[in-house]
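K.L.:
Attaching a predicted model along with its sequence, questions to come.
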Amino acid sequence: MVPIYTVTKKGFKKMIRSLDKRYVIPSRTYFSQVAIPDLYEKCRAKVETELSKVEYYAVTTDLWSSRTTEPYISLTVHFIDEDFTLKSRCLQTAFFPENHTSENIAAGLREAVAAWGLDETRQVCITTDNAANMVKAASLNEWTRLQCFGHRLHLAVENAVKKDGRINRTAGVCKKLVGHFSHSWKARSALEKAQKELNLPSLTSLCDQWRQVQWVQSQLS
C-alpha cells in the first residue's frame, strides 16, 4: 500500500541491501507495466471463475471523490457460493469524469456488470444511498433497489443530533478548541509543554483524530 516509486528511494534500497545484498530490486517500470498488471489478470481470472458459478447475486455501488477531488464509481458484487458462504468482491473502482446524471450512472453500471459477464436477469437487487441520481439510475435500469442501512442510520443520527442544542453547543466548543490548536503552531507547542510539565497525556493526537472524524463526516454527508 505504498507508491510504486518507493522502490527508487535511497532509504528503501538501503533497507533491501541490509536484508540481502544479492537481491536486485526491479525498476518501477517493471512493477507498473509487468508485475502489477500480471497480479491483476490473475486476480481477475480467479474472480471471473467464481462468478461463472454464481446463480444469483446482488450489487452495491457508490460515487465518491478522492482527496484530490477526482470522481470515481465503485461496484461490489455479493453472492453465496456452493458451500453456502457469503462472498463479496469489489469488481471495480473506476474513474468517472462524466456528469453524475442518472442516465450516465445507469449506463456506467450496466457497462460494468456486462464487463464481468454478469447476467442482469440474475441480479436480485442493487443497494445504494438515497441520492436522487442513484435512485433514478436504478429505476432506469429496471433494477430492484434497496436503501443502504448504514446511510439511513447516519442520517437518523445526524438529524437527531441537530435537534439537541446541547450537543450542537458541545460540538461547537470542540471544533473551536481543535481549530485553535490545529492552526497555531505556537499554541500547539505551548499545549505540549504544559502537558509535559503537568504529567498529562498528550492531547495533540486528539486534534488529528477530530480532523479525521470531520473528513469522514464530510464524505458521508
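P.N.:
Nice, thanks for sending it over. Residues are numbered from 1 along each chain as shown.
K.L.:
From here on, just use CA atoms for contacts and neighbour counts.
P.N.:
OK.
K.L.:
From L200, how far out is the residue nearest the centre of the chain?
P.N.:
The chain has W64 as the residue nearest its centroid, 8.0 Å off, counting by Cα atoms, centre = their mean. To L200, W64 is 40 Å away according to Cα to Cα, to the nearest Å.
K.L.:
next up, a second structure to put side by side with the first:
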Amino acid sequence: MIKTLDPRYKLPSRKYFSQVAIPNLYQQNRCDGQTVRHFAATTDMWSSRTMEPYLSLTVHFISEEWLLQSHCLQTSYFPEDHTGELLAAGLHEALDSWGLSEEKLVAITTDNGANIKKAIELNNWTRLQCFGHRLHLAIERGVKDDRIQRAVGVCKEIVSAFSYSWKKRRDLAIVQNDLGLPKHVLMRRLQGGDRVK
C-alpha cells in the first residue's frame, strides 16, 4: 500500500522501532515522570486472550505548558495471586521503577474489587472510585426493576423468535420492503458482548 501511495517512502524497519523509536519514547516518558510535580494514577488488572494476567499503571499530570498528559507506563505480567498485599507491592514497585515518588501521588483511581481496595489501603494512598464502574453498577441496579426485566424478557423472546425462524425473517424483510423501511435484522447478544444476526 505504501509503495503504491509513494514509492519513495521507505517504511521504517522492525529494527528501527525496537532499537530506536521505542527506547526514545521510553526515555522521553521517563524524563517526564521525573519532572512531574504531582500526578494521579489509574490501575487495573487485565487478562490477555490466553488468560495471562497483567497489571497496568497509567499516570496523569499537567505539564509545565498546562497540558493534560496521560502515559500508560506499563502493563506488566502479574502471575502472582491477586491478593491485596501482592498488588500493593506490585504497584509500589511500578512507581519505584519509573522514579515516581509516592509523595507526589495525589490519588489513584481503581475499580471496586476488594483486593485492589485493600492494596491501596495498605499503601496508604488516596483512592478514587472509577466513574465508569460506578455508572455500570448504577445501571445494573436500575434495571433490576420487575417492569424493566419483563420488557427485556419480551424483547429477548421477539429476537429469539426471529433468530430461529427463516420464515419470520423472510416475512420481516417483505414487510420492511412494503413499508419502505431500511432492511434491519434483529440481533441477539452472546456472553462477552459478541453479536449474532
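P.N.:
Done, it's in. Just so we're clear, the structure is a prediction, and the values are computed from it rather than from any experiment.
K.L.:
And the TM-score between them?
P.N.:
Scored by TM-score structural alignment, normalised by the length of the second structure, the superposition of the two chains gives a TM-score of 0.78; 193 aligned residues with a Cα RMSD of 3.3 Å.
K.L.:
What's the match for the residue nearest to the centre of the first structure in the second structure?
P.N.:
In the second structure, the residue matched to W64 of the first structure (TM-score structural alignment) is W46.
K.L.:
Quickly find the element holding its match.
P.N.:
Under the criterion of DSSP states H and E, W46 of the second structure resides in strand 39-47.
K.L.:
Comparing that strand with the first structure, how large is the average distance?
P.N.:
On superposition with the first structure, the mean distance recorded for strand 39-47 of the second structure (mean Cα distance after the TM-score superposition for the first structure) is 1.3 Å.
K.L.:
Check which element follows that strand along the chain.
P.N.:
strand 53-62.
K.L.:
With the first structure overlaid, report how far that next one is off on average.
P.N.:
Looks like 1.4 Å for strand 53-62 of the second structure (mean Cα distance after the TM-score superposition for the first structure).
K.L.:
Isn't the match of W64 of the first structure up against L55?
P.N.:
Yes: between W46 of the second structure and L55 there is a contact under Cα atoms under 8 Å: 6.3 Å.
K.L.:
Can you check which residues contact both of the two?
P.N.:
By Cα atoms under 8 Å, 6 or more residues apart in numbering, W46 of the second structure and L55 have no common neighbours.
K.L.:
count of residues packed around the equivalent of A114 of the first structure over in the second structure?
P.N.:
Matched across to the second structure, A114 of the first structure falls on D96, judged by TM-score structural alignment. Counted with other Cα atoms under 10 Å, residues neighbouring D96 of the second structure total 12.
K.L.:
ok, now L118 of the first structure?
P.N.:
Neighbour count for L118 of the first structure, taken as other Cα under 10 Å: 20.
K.L.:
Over to it. Which of the three states is it?
P.N.:
What DSSP: H, G, I helix; E, B strand; the rest coil gives for L118 of the first structure is coil.
K.L.:
List the residues that contact it.
P.N.:
L51.
K.L.:
please redo it, this time with the cut-off set to 6 Å
P.N.:
Contacts for L118 of the first structure (Cα atoms under 6 Å, 6 or more residues apart in numbering) come out as none.
K.L.:
Also P53 of the second structure?
P.N.:
W46, S47, F78.
K.L.:
Trace the last one over to the first structure, please.
P.N.:
Same thing as F78 of the second structure. Here F78 of the second structure is matched to F96 in the first structure, going by TM-score structural alignment.
K.L.:
correct me, but that match touches T69?
P.N.:
No: in this structure, F96 of the first structure is not within contact of T69 by Cα atoms under 6 Å, at 11.5 Å.
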